[in-house]
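> Below: sequence and its predicted model.
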Amino acid sequence: MSTPVKIPMPLRVPELAPSLGRVLVPRRLEEPWVPLDDIREELATRVMEIGGEARAAAGRDERDKVLEALSRRAWLAAWDAAVRRVGDRVTGALDQEIDRAARRVRTPRRRRRRLLLAGSEKRAIAARLAAGGETLVAALDALDAVAGRVRDASVLDKGAHADWQEALRTAARRLEAAWLALETQVEDERREWAAEIDAVAHWRPPLWPLIALWTPVAVLLVWLGFVLGGYLPAPSWLAAWLGF
C-alpha cells in the first residue's frame, strides 16, 4: 500500500488593516499633549509592511518566510520600537516643561539640572507605557503556538490554517488595544507629573542667606546710629577715627 502524498496547505495572509482599527484611523476627542501620530503611523506602516512581505513570500510558496515575516518576533519588534519612541518623547517633553517652569522662577542652573528626570524615573515611565502591551504579548504567544501547527499543515488541515489567520487578526486587534492603553498612559503621565511641575513653578529662593548676611550689617548700622546720635558712648578707636 502506497504512502499518501502530503500536500502542504497554501498559506493565505489575511488583510490586517480592518483589525488595526484606531492604529490606522484615530478617533479622539482631543489631541495628546505630546505628538504621537507620526509614531502611530509608523507602527501601522510596519505592520502593513510585514503583511506585505508575508504575502509576497506566500506567492513564492516560501512557507518559512511567510511565518517568519508575521512571527511573534516581528510584531514585538514593531511594538517595542513604538514604545521606546513614545517613552523618549514623553520624558523629553516632561524635561522641557520642568526646565521652562524652573527658568520662569529663576532657579539656579545647578538646581535646574537636578530637577530633570533621573534615569530611574525615565525607566519607570517606559515600563508604565509598555504595560498596556500585556494582552498583545499573550496574543503573540498564541500566534506563535498556532504557527508551529500550520507550518506542517496539509490541505486537509484547514482548521490549523483558519486558526492561524484568526490569530493574526487577534494580534492586530490586541495591537490596537495596546496602543490605546499607551495613549491613555501618556495622559496619565502628564497628570502624575503636574504636581511636580507646579512645585517647580512655585519655588522661591530661601531667605536665610539674605538674613544671615544683612542682620549683622543692620545691627552694626543701628549701633553706629546710636553712637553718632550720642545715645551710646563711642569706643576709643571710633572716637579717635571720627575726631570726637
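Noted; the coordinates are in hand.
> use CA for all of it now, contacts and neighbours both
Will do.
> Output the longest helix belonging to the chain.
helix 158-201 (DSSP state H).
> helix or strand right after it?
Downstream of helix 158-201, the first helix or strand assigned by DSSP states H and E is helix 208-228.
> Show me the contact partners of that following helix.
Leu232, Pro233, Ala234 (C-alpha atoms under 8 Å, 6 or more residues apart in numbering).
> Top of the residues you listed by number of neighbours, please.
Highest neighbour count within those: Ala234, with 17 neighbours (other C-alpha atoms under 10 Å).
> which residues touch Lys6?
Ser154, Val155.
> That one: helix or strand, and which one exactly?
Counting by DSSP H and E, Lys6 is part of no helix or strand.
> residues contacting Ala130?
Asp80, Val83, Leu182.
> In a markdown table, list these along with distance to Pro8 and neighbour count.
Shown next, in a markdown table, are the contacts of Ala130 (distance: C-alpha to C-alpha, whole Å; neighbours: other C-alpha atoms under 10 Å):
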| residue | distance to Pro8 | neighbour count |
| --- | --- | --- |
| Asp80 | 33 | 14 |
| Val83 | 38 | 22 |
| Leu182 | 40 | 22 |
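> As a markdown table, these with distance to Val222 would be great.
Shown next, in a markdown table, are the contacts of Ala130 (distance: C-alpha to C-alpha, whole Å):
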| residue | distance to Val222 |
| --- | --- |
| Asp80 | 69 |
| Val83 | 65 |
| Leu182 | 65 |
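> tell me which strands and helices the longest helix of the chain is in contact with?
Applying 3 or more C-alpha pairs under 8 Å, 6 or more residues apart in numbering; DSSP states H and E, we find helix 158-201 packed against helix 17-20, helix 72-104, helix 119-130, helix 134-151.
> alright, now check it against this:
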Amino acid sequence: MSTVKIPMPLRVPELAPSLGRVVVPRRVAEPWVPIDDIRETLATRVLELAGEARAAAAGEDRERVLDAVSRRAWLAAWEQAVRRVADRVIEALDGRIERAARRVRMPHRRWRRRLLSTPEKRAVTARLATGGEPFVAALDALDAVAARVRDASVLDKAAHAEWQEALRGAARRLEAAWLALEAVAAEEERRWNPEIEALERWRPSLWPVLVLWAPLAAALVWLGLVLGGYVPAPLWLAARLGF
C-alpha cells in the first residue's frame, strides 16, 4: 500500500532580530561618508524578501517561497549594496582630491590625473566586498538546505528547522558582512589620507618664473646702472638717450 507524501508547510522565521545592526546601527561615530541610506535599503530589501516568501507560503507556493529567500535573491541585495557604497566612497575620495587641488591652485590637467583610476576604483570595490565572504558561504549552505527542504514532507521536521536556521544564519552573516564593509570604508579614508595630504602640500615650481624673469631682471639692473652712470652705455643706447 503506497503512502501519500504530504509536503512540509514552509514557515519563514523573523529575520529582523538576526539582522541586528543592519536594521539598528550602534556606533560611536558616524561614517566619514554617508552610507546609512544604503544600509537601510539593504535591510528593507531583505525584510521584503522575507515578506514575499511569507505571502507565497500562505498560498502554499513552495517554489516561490524558496525563490524569494534564495541564495540569488540575498546575493543580489548584498552586491547592489556593495556597489553603491563603493560608488559613494570613490565619489567622496575624488571630491576630497579635487578640493585639495583647488585650494593649492594646482593646474586642472594635473589634478585630474590624481583622481582614482579605473583599476583603483575596482580595487576599492573589491576591498569593500571582502567582508562578504562568510556571508556568501552562509548562502551556499542555505542553497544546499533549500534543495533538501524542497521535497520535505511533514515528517521531515528536521529539514524544515535546518532551513529556518540557515535563513537566520544568513541574516547574521549579512550583519557581519555589513559591519566589515563599514570598517573597510573607514580604512579607505585612512588609506588615501597620505595622498591627499601630499596634495595639500603641493606648491608650483619656481623654475619657470626664474627662467622667464631672471634675464629681464638682469637687463633692468644693467639699464639702471647705465642710467646712473656706473656703467658706460653702448653707442647705440647713448645715441638714443642723448648721452
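Looks like it arrived, so ask away. Only a predicted model underlies this, so the values are computations on that prediction, with no experimental measurement involved.
> Quantify their similarity with the TM-score.
After superposition, the two chains reach a TM-score (TM-score structural alignment, normalised by the length of the second structure) of 0.96; 243 aligned residues with a C-alpha RMSD of 1.2 Å.
> Could you tell me which of the contacts of helix 208-228 of the first structure are located in helices?
Per DSSP H, these never map to helices.
> Out of those residues, which comes closest to Leu29 of the first structure?
Leu232 (76.3 Å; C-alpha to C-alpha).
> how about Leu10 of the second structure, secondary structure?
When classified by DSSP: H, G, I helix; E, B strand; the rest coil, Leu10 of the second structure comes out as coil.
> and the closest residue in space to it that isn't next to it in sequence, what is it in contact with?
In space, and not counting its chain neighbours, Leu10 of the second structure is closest to Ala57: 6.2 Å by C-alpha to C-alpha, 6 or more residues apart in numbering. With contacts defined as C-alpha under 8 Å, 6+ apart, Ala57 of the second structure is in contact with Pro9, Leu10, Arg11, Arg64, Val65.
> From those, list just the buried residues.
Buried subset of those (neighbour count, 16 or more other C-alpha atoms under 10 Å): Pro9, Leu10, Arg64, Val65.
> What is the neighbour count of Arg22 of the first structure?
Applying other C-alpha under 10 Å, I find that Arg22 of the first structure has 19 neighbouring residues.
> Please look at it and Glu176 and confirm they touch.
Yes. The pair Arg22 of the first structure and Glu176 qualifies as a contact (C-alpha atoms under 8 Å) at a distance of 6.3 Å.
> For the two, list the residues in contact with both.
Going by C-alpha under 8 Å, 6+ apart, no residue sits against Arg22 of the first structure while also sitting against Glu176.
> centroid residue for the second structure?
Central residue of the second structure (C-alpha atoms, centre = their mean): Ala86, 2.0 Å from the mean position.
> and that one, what does it touch?
Lys121, Val124, Thr125, Leu128.
> mind putting the residues you listed in TSV, neighbour count included?
Output for the contacts of Ala86 of the second structure, formatted as TSV (neighbours: other C-alpha atoms under 10 Å):
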residue	neighbour count
Lys121	17
Val124	20
Thr125	20
Leu128	25
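> So for Asp38 of the first structure, which of the helices and strands packed on helix 158-201 of the first structure sits nearest?
Among these, helix 72-104 sits nearest to Asp38 of the first structure (C-alpha to C-alpha), with 10.0 Å.
> relative to helix 119-130, how tilted is the closest one?
In terms of direction (axes from the mean of the first three to the mean of the last three C-alpha atoms, to 10 degrees), helix 72-104 of the first structure departs from helix 119-130 by 130 degrees.
> between the contacts of Ala130 of the first structure, which is nearest Val146 of the first structure?
Distance to Val146 of the first structure, by C-alpha to C-alpha, is smallest for Asp80 among the contacts of Ala130 of the first structure, at 22.3 Å.
> quick one: the closest one from Leu232 of the first structure, how far?
Going from Asp80 of the first structure to Leu232 of the first structure by C-alpha to C-alpha, to the nearest Å gives 79 Å.
> Arg106 of the first structure too?
To Leu232 of the first structure, Arg106 of the first structure is 44 Å away according to C-alpha to C-alpha.
> ok, back up a step: now check the first structure for the residue matching the residue nearest to the centre of the second structure.
Taking TM-score structural alignment, Ala86 of the second structure has Gly87 as its aligned residue in the first structure.
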